[in-house]
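Engineer: sharing a model that was predicted from the sequence below.
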Amino acid sequence: MERLIQLALADEIKIFRDGIRMAMKNRDYISIIWEAEDSKELTKKLKLKTPDVLLMDIRDPGANAIKDLQLIKKEYPDLKIIIFSMYDDYEIIREMMEYGANAYLTKRTDGDEIYKAILACMNDDFYFNELVNTAVLFKLQEKKSVKRYYPHPVKLNDKELKILKLISEDKTTEEISEEIFLSPRTVETIRQNMKTKVGAKTIAGLLMYGIRNKLLHP
């Protein structure tokens, strides 16, 4: 990491913001640039100074949360969003990842994992912990959860299939590049091309495509 990661916190409960601030204190490469306690303040501060990573709570896990996430990602496509929530329901997690979250953490998460997620989102665009893997991969085995996605499968070549499998195993870009003897930049390019090819907007969507078309077997 060559520069400080500018982190912003959005949570209406001050004790949670204070806890994250303390957990990130003295961590390498992290600078908390502002906090917001509601959506109005969040919108205003995003316009004034856009962070690299936004750690955002969702109080209402329904349609409003999805709409807010989509609007933020549309206006700030390079912003990494980590959902920080009290909810550990698989359907909520899957929807948040599908609609653009780069990571999903519960409020039981310790400081070490929060830090790991921030770095992973900056380096690899996403962070899949055990909870998210379970929600996205295993939940999607149910026919009712996947039948509406990607009705027209496309063919992936052997290299793309290998990278897709390694992504599902929670490998970082650097680990994938070492395993298949390609540069990290080439791995990232192939990953982006796969998303474009299958019509997925996120890594979660790419994995859903793999499950739907039986390319991945969790």
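Structural biologist: Yep, it's here.

Engineer: could you use CA atoms for every contact and neighbour count after this?
Structural biologist: Will do.

Engineer: residue ranges of the helices in the protein, please?
Structural biologist: 14-24, 39-48, 63-75, 90-98, 111-124, 130-133, 143-146, 158-168, 173-180, 184-198, 203-212 (DSSP state H).

Engineer: would you list those in TSV and tack on distance to residue 6 and mean neighbour count?
Structural biologist: TSV is the format used below for the helices of the chain (distance: least, Cα to Cα, whole Å; neighbours: other Cα atoms under 10 Å):
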stretch	distance to residue 6	mean neighbour count
helix 14-24	12	15
helix 39-48	12	13
helix 63-75	17	14
helix 90-98	22	21
helix 111-124	10	17
helix 130-133	24	16
helix 143-146	36	12
helix 158-168	26	17
helix 173-180	22	16
helix 184-198	23	16
helix 203-212	23	23
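
Engineer: in CSV: those helices, plus distance to residue 31.
Structural biologist: Rendered in CSV, the data for these read as follows (distance: least, Cα to Cα, whole Å):
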stretch, distance to residue 31
helix 14-24, 8
helix 39-48, 16
helix 63-75, 21
helix 90-98, 25
helix 111-124, 11
helix 130-133, 26
helix 143-146, 39
helix 158-168, 29
helix 173-180, 24
helix 184-198, 26
helix 203-212, 26
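
Engineer: go through the ones you listed and name the closest to residue 3.
Structural biologist: helix 111-124 (11.1 Å; Cα to Cα).

Engineer: for the helices of the chain, which one sits closest to residue 7?
Structural biologist: Proximity to residue 7 (Cα to Cα) singles out helix 111-124 among those, at 8.6 Å.

Engineer: and the closest one, what does it pack onto?
Structural biologist: Helix 111-124 sits against helix 14-24, strand 53-56, strand 80-85, strand 103-106, with contacts defined as 3 or more Cα pairs under 8 Å, 6 or more residues apart in numbering; DSSP states H and E.

Engineer: for comparison:
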Amino acid sequence: MSFKVVVADDHNIFRQGLVRIIESSPDFEIVAEASDGGEAIRLILELRPDIAVLDISMPEKNGLEVSREIMKRGHETSLVILTMYKDEDFLQEAMDLGVKGYVLKSNTAEELLTAMKYASKGESYISPLLSDVLVKRREKIKQVKNDNPSIKTLTPTEKTILHNISQNKTSKQIGEEMFISVRTVQKHRANICSKLNLSGWNALLSFAIKNRSGLD
């Protein structure tokens, strides 16, 4: 059985190259191609592929925005991001979203197929060339946790809410994602502010964004 794949990249020549690489493996079958983020979302929702390979930079919606939308809909499509950038923030956001693969465009065709095979099993794969970025990320997380011991006083639910706040989500959006009422979210927000000695929404949002790495 082959895994169904949607490929999304706004550069036609590069996208056709991806298609040839993926079709060279008997494990995968291309079911659709997209040239922008909006089209990618529509095709993924309509076709429900096993895997979607997404360029991080596309018109309408970038690869991370597409990933966020697909995750929000609860689809089981495994997502693999292709990028030209060794950027810590992009990698952080991809991992936060639950993206299964994160591969540099400069990598070999074999590595893309490896990432897709991991994704097909529900496992994660990050390009070895990003190992230095991962090391920096772990060091930052460790430093954040050391600098903010008060984070340890938060419950798992409070940490999840604080992480969602760091993505600038409203109480309504958080409630819908966590299946709790807006009033319950607001109560948790008040408890978080009390534990962290924060006053007001702006202070809470600023803290959440600054310390997002320590909330994993």
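Structural biologist: Now that the structure is in, tell me what you want to look at. What you are looking at is a predicted structure, and each value in this text was computed from that prediction instead of being measured.

Engineer: give me the TM-score for this pair.
Structural biologist: Once superposed, chain against chain, the TM-score is 0.62 (TM-score structural alignment, normalised by the length of structure 2); 163 aligned residues with a Cα RMSD of 3.8 Å.

Engineer: wait, doesn't residue 153 of structure 1 sit right on residue 198?
Structural biologist: Yes. Assessed by Cα atoms under 8 Å, residue 153 of structure 1 is found in contact with residue 198 at 7.2 Å.

Engineer: secondary structure element for residue 172 of structure 2, which one?
Structural biologist: Using DSSP states H and E, residue 172 of structure 2 maps to helix 171-178.

Engineer: give the buried residues for the next helix or strand after that helix.
Structural biologist: Following helix 171-178 of structure 2 in sequence order, the next helix or strand is helix 182-196 (DSSP H and E). Using 16 or more other Cα atoms under 10 Å as the test for burial, helix 182-196 of structure 2 gives 182, 185, 188-190, 192-193, 196.

Engineer: repeat that for stretch 75-88 of structure 1.
Structural biologist: Of all the residues in stretch 75-88 of structure 1, those buried under the rule 16+ other Cα under 10 Å are 79-85, 87.

Engineer: closest to residue 41 of structure 2 among the buried residues of helix 182-196 of structure 2?
Structural biologist: residue 182 (27.8 Å).

Engineer: how near is that closest one to residue 196 of structure 2?
Structural biologist: Counting by Cα to Cα, to the nearest Å, the gap from residue 182 of structure 2 to residue 196 of structure 2 is 21 Å.

Engineer: what does the helix holding residue 172 of structure 2 correspond to over in structure 1?
Structural biologist: On the basis of TM-score structural alignment, helix 171-178 of structure 2 is assigned to no residues in structure 1.

Engineer: what does stretch 15-34 of structure 2 give?
Structural biologist: Against structure 1, stretch 15-34 of structure 2 falls on residues 17-36 (TM-score structural alignment).

Engineer: what does the matching stretch rub up against?
Structural biologist: Outside stretch 17-36 of structure 1, the residues that touch it by Cα atoms under 8 Å, 6 or more residues apart in numbering are 1, 3-12, 42, 45, 51, 111-112, 115.

Engineer: which one is the spatially most central residue of structure 1 nearest to, not counting chain neighbours?
Structural biologist: By Cα atoms, centre = their mean, structure 1 has its centre lying nearest to residue 102, at 1.5 Å. Closest residue to residue 102 of structure 1 in three dimensions, ignoring its sequence neighbours and counting by Cα to Cα, 6 or more residues apart in numbering: residue 126, at 4.5 Å.

Engineer: the one you found -> structure 2?
Structural biologist: In structure 2, residue 126 of structure 1 lines up with residue 124, judged by TM-score structural alignment.

Engineer: give the contact list for its match.
Structural biologist: 99-101, 115, 118.

Engineer: ok, 10 Å please
Structural biologist: Residues counted as contacts of residue 124 of structure 2 (Cα atoms under 10 Å, 6 or more residues apart in numbering) are 78-80, 95, 98-102, 115-118.

Engineer: repeat that for residue 83 of structure 1.
Structural biologist: 10, 54-58, 69, 93, 96-97, 101-107.

Engineer: same thing but 7 Å
Structural biologist: 55-57, 101, 103-105 (Cα atoms under 7 Å, 6 or more residues apart in numbering).

Engineer: and of those residues, the nearest to residue 149 of structure 1?
Structural biologist: Distances from residue 149 of structure 1 to the contacts of residue 83 of structure 1, taken by Cα to Cα, are shortest for residue 101, at 18.3 Å.

Engineer: alignment lookup: the closest one to structure 2.
Structural biologist: Aligned partner of residue 101 of structure 1 by TM-score structural alignment: residue 99.

Engineer: distance of that match relative to residue 176 of structure 2?
Structural biologist: 21 Å.

Engineer: who's more crowded, these two?
Structural biologist: Between residue 99 of structure 2 and residue 176, residue 99 has the larger neighbour count (other Cα atoms under 10 Å), namely 24 against 13.
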